[in-house]
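>>> my questions are about this predicted structure, shown below with the sequence.
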Amino acid sequence: MPLPLYLLAMAVCAMGTSEFMLAGLLPDIASDLDVTVGAAGTLTSAFAIGMVVGAPLVAALARNWPRRPALLGFILVFAAAHAVAALTTSFFVLFAGRVVAALANAGFLAVALTAAAALVSPDRKGRALAVLLSGTTVATVAGVPGGAMLGTALGWRATFWAVAVLCLPAAVGILRGIPAGRDEDPALGRPALRSELAELGKPRLILVMLLGALVNAATFAGLTFLAPVVTDSAGLADWWISAALMLFGAGSFVGVTVAGRLSDRRPGPVIAIGGPLLLIGWPALAVLGKEPVALFVLLFVQGALSFALGSTLITRVLYEAEAAPTMAGSYATAALNVGAAAGPLVAAASLHTGGGVLGPLWASGCLVAVALLIALPLRTVITDQRSTVVLR
């Protein structure tokens, strides 16, 4: 894999740390800013909504920009938004800062996903996506648990400062490692924007985007409210939140790595095996989550299954959107973050049911069940890129 791909993954790690870190900081943010934990959870949705809206919008605006300055500008805006968030005492300003950061993240990912696919041969998109998404999994293994530990020791604001600082070496890496020549300009040889947007009318593309969104919604529903499961349900100290996040992240790294080797040529087995196991895993976590050993084992497994299935579906988005070379990354980003926005909202509503702090885990299981019910009769359409089946 080309070196610039790993530099992009480093930047994705910084951004992924921010996207996932609230899972360990919500109680402290809620207490400091005098809001409920459920209200604090909407910060995750705010970030995701910003990415859903921002991905196609910013990608369309950035179509004529050379990739290096576009990527550099996005990551610097992202860092600045975190610095402002670390200084504010207003929940509204923090909320707005998350939206701005999300717009920058959306633009970065939209360009980075397209750039990653362009750096490799057409039949290795899954491998390239796996390298890029490994930045997210490293964030969940090291960045997010580290942020949770830093937040426990020094307060949640220190974690926001840390993300801002983490963006700087990534920016230097982009500046030094991403070529700036005209042959790297995404504007060269691109189709018209209207024709790229018309790809969104393809039923097969809509299907894989929907399934990717549902699986990611399940992931974020369970992960966003993981801290209360660890401390209230399992009865562990706050420091164990970092360990739980680290195990989920380690599993996600394994899942995305394995899926990266299969999603180009053999996506069918990943979906057919991983989907039902993921469906079983979330309710099992809700039932057995009171036992610390079972909790940690299942978190690792669910991390692996969630990212294996999710990354495979997002790879299918890139394949189905081949005729939209400058916008395909934004479609994949939007699909991921529709789920990231919806998942915490569904999970927050489940907190007021009889499930209590375990409600989000049941909600995750329901979201996966919906995805499988949709996917089962259409599995050949999802897994066979050359299929001539047409959805009606």
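Happy to help now that I have it. Everything quoted here is computed from the prediction, not taken from an experiment. Residues are numbered from 1 along each chain as shown.

>>> use CA for all of it now, contacts and neighbours both
OK.

>>> quick one: residues contacting Ala158.
If you count contacts by C-alpha atoms under 8 Å, 6 or more residues apart in numbering, Ala158 has them with 86, 150-151.

>>> which strand or helix spans it?
Using DSSP states H and E, Ala158 falls within helix 156-177.

>>> pull the number of nearby residues for the residue lying closest to Ser387 once chain neighbours are set aside.
Nearest residue to Ser387 in three dimensions, chain neighbours excluded: Val381, at 6.2 Å (C-alpha to C-alpha, 6 or more residues apart in numbering). When neighbours are counted by other C-alpha atoms under 10 Å, Val381 registers 19.

>>> can you tell me how far Val381 is from Leu205?
Distance of Val381 to Leu205, computed by C-alpha to C-alpha, to the nearest Å: 10 Å.

>>> what comes up buried for the helix or strand harbouring Ala30?
Assigned by DSSP H and E, Ala30 belongs to helix 26-33. Of all the residues in helix 26-33, those buried under the rule 16 or more other C-alpha atoms under 10 Å are 26-30.

>>> same question, stretch 338-358
For stretch 338-358, using 16+ other C-alpha under 10 Å, the buried residues are 338-348, 350-351, 357-358.

>>> tell me the one of these nearest Lys290?
Leu358 (9.6 Å; C-alpha to C-alpha).

>>> okay, now the one to match up with it:
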Amino acid sequence: MPLALYLLALAVFAMGTSEFMLAGLLPDLAADLGVTVGAAGTLTSAFAVGMAVGAPLMAALARAWPRRATLLGFTLTFAAAHAVGAVTASFPVLFATRIVAALANAGFLAVALTAAAALVPADRKGRALAVLLSGTTLATVAGVPGGSVLGTLLGWRAAFWAVAVLCLPAALGILTGVPADRGRRETSGGPALRVEFAQLTGVPLLRAMLLGALVNAATFAGFTFLAPVVTGPAGLGEWWVPVALVLFGAGSFAGVTVAGRLADRRPGSVLAVGGPLLLLGWPALALLAERPAVLLALVFVQGALSFALGATLITRVLYEAAAAPTLAGAYATAALNTGAATGPLIAAAALTTAAGVLGPLWTSGLLVAAALLTALPARAATTPGRNPEAAR
């Protein structure tokens, strides 16, 4: 894999840390800003909405810009948004900074996904995406628990400052490691923008995006509100929250690694095996939450299954959107973050039900069930029906 791909993954690590770290900071943040935990959870949804809406918009705007300069600009904007968020005492201002950061992240990821696919042969897209998305999974392994520890020791604002600082070496890596000459988008040689948007009328692409959104909604519904489960039904102290996040992140890294080797050639097998297991795992997590050892083990398993399925489906989006080289990454990003936006909102509503803090886990199970029901009548969408030459 090219060095530039790993430098892009470093930036994804910084941004992934921000996207996921609120799961360990919500109680402290909510208390400091005088809002409920459910209201604080909408910060995750705000970020995801900005990502989903911003991905195609930013990708279209940056279509003819030099790729390296575009990636650098988005990274620095992301850092600045976190610096503002770290000093504000206003929840609405913090909410706004999350949207700005999300737009920057969306633009970066949409360009980076397309860049990653372009850096390797067409039949290695899945492997390239696994490297890129490893930045996100490593964020859940190291960045998010680290943010939780910082939040516990120094307050949630320290975690925001850490993300801002973490963006600086990533920006330097992009500046020095991403080739300037490879990245320029040539609009004259590619399809017109309207032709790329027209790809959204294709049923296979829409189906792959919907499945990706549903699986990611399930992931974020359970993950966002994991901390109250650890400190509530499980009866563990707040220092166990980073442990749970590390386990989820370690599982997600394992899942993406396995999916990266199978997503190109055997996506149907990944979904056929992983889908039912993921469906069973979320209710099991809710039913066995009072058993700490079992809960922690299931957190690892759910992280692995969630990211294995999510990475596989996003790879399918890129294959189905092969005729939209500029916007393919944006479509994948929009699918991921539509799920990331809706999942926490539905889960927050579930907190007010009789299930209480376990409500989000049941919500995740229902969302996975919806994904499997959607996939059943259209198994062709989850088979590698397009060979590398067609994808090229």
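Received, thanks. Note that the structure is predicted; figures quoted are calculated from it, not measured.

>>> that older thread, check which helices and strands the helix holding Ala30 of structure 1 is in contact with.
The contact analysis (3 or more C-alpha pairs under 8 Å, 6 or more residues apart in numbering; DSSP states H and E) places helix 26-33 of structure 1 against helix 37-61.

>>> the helix holding Ala30 of structure 1 vs structure 2, mean deviation?
When structure 2 is superposed, helix 26-33 of structure 1 averages 0.5 Å from its matched positions, counting by mean C-alpha distance after the TM-score superposition for structure 1.

>>> contacts for that helix?
Residues from elsewhere that reach helix 26-33 of structure 1 (C-alpha under 8 Å, 6+ apart): 36-37, 39-41, 89-91, 155-156.

>>> and the helix or strand following the helix holding Ala158 of structure 1, how far out from the chain's middle?
With elements assigned by DSSP H and E, the helix or strand that comes after helix 156-177 of structure 1 is helix 193-198. Relative to the centre of its chain, helix 193-198 of structure 1 is centred 25 Å away, using C-alpha atoms, centre = their mean, to the nearest Å.

>>> same check, this time on stretch 375-392 of structure 2
Taking mean C-alpha positions (C-alpha atoms, centre = their mean), stretch 375-392 of structure 2 and its chain are 23 Å apart.

>>> ok, stretch 209-228 of structure 2 next?
That offset, for stretch 209-228 of structure 2, works out to 9 Å (C-alpha atoms, centre = their mean).

>>> where in structure 1 does that stretch fall?
Counting by TM-score structural alignment, stretch 209-228 of structure 2 pairs with residues 209-228 of structure 1.

>>> rewinding a little: please tell me how far the residue nearest to Ser387 of structure 1 sits from Gly274 of structure 1.
Val381 of structure 1 is 17 Å from Gly274 of structure 1, by C-alpha to C-alpha.

>>> what does Gly329 of structure 1 give?
24 Å.

>>> so which of these two has more stuff around it?
Gly329 (30 against 20).

>>> ignoring the adjacent residues along the chain, who's closest to the more buried one?
Ala110 (4.3 Å).

>>> output the contacting helices and strands for the host helix or strand of Trp282 of structure 1.
If you go by DSSP H and E, Trp282 of structure 1 is part of helix 267-288. Secondary-structure packing of helix 267-288 of structure 1 (3+ C-alpha pairs under 8 Å, 6+ apart): helix 292-320, helix 359-375, helix 379-383.

>>> so how far is that helix off the chain centroid?
Distance, centroid of helix 267-288 of structure 1 to centroid of chain: 18 Å (C-alpha atoms, centre = their mean).

>>> now do it against helix 292-320, angle only.
150 degrees (axes from the mean of the first three to the mean of the last three C-alpha atoms, to 10 degrees).

>>> Arg194 of structure 2: how many residues sit nearby?
Other residues near Arg194 of structure 2 come to 9 when the count uses other C-alpha under 10 Å.

>>> can you check Ile273 of structure 1 too?
Ile273 of structure 1 has 12 neighbours, counted by other C-alpha under 10 Å.

>>> the residue nearest to Ser387 of structure 1 touches Arg316, doesn't it?
No - judged on C-alpha atoms under 8 Å, Val381 of structure 1 makes no contact with Arg316 at a distance of 10.5 Å.

>>> residues contacting Ala62 of structure 1?
Contacts for Ala62 of structure 1 (C-alpha under 8 Å, 6+ apart) come out as 70, 107, 111.

>>> okay, those residues in CSV with secondary structure, distance to Pro122 of structure 1 and neighbour count next?
As requested, the contacts of Ala62 of structure 1 are exported to CSV (DSSP: H, G, I helix; E, B strand; the rest coil; distance: C-alpha to C-alpha, whole Å; neighbours: other C-alpha atoms under 10 Å):
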residue, secondary structure, distance to Pro122 of structure 1, neighbour count
Ala70, helix, 23, 18
Gly107, helix, 23, 29
Val111, helix, 17, 29
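
>>> without its sequence neighbours, what residue ends up closest to the residue nearest to the spatial centre of structure 1?
In structure 1, the residue lying closest to the centroid (C-alpha atoms, centre = their mean) is Leu336, at 5.9 Å. Using C-alpha to C-alpha, 6+ apart and skipping residues adjacent in sequence, the residue nearest Leu336 of structure 1 is Ala213, 5.2 Å away.
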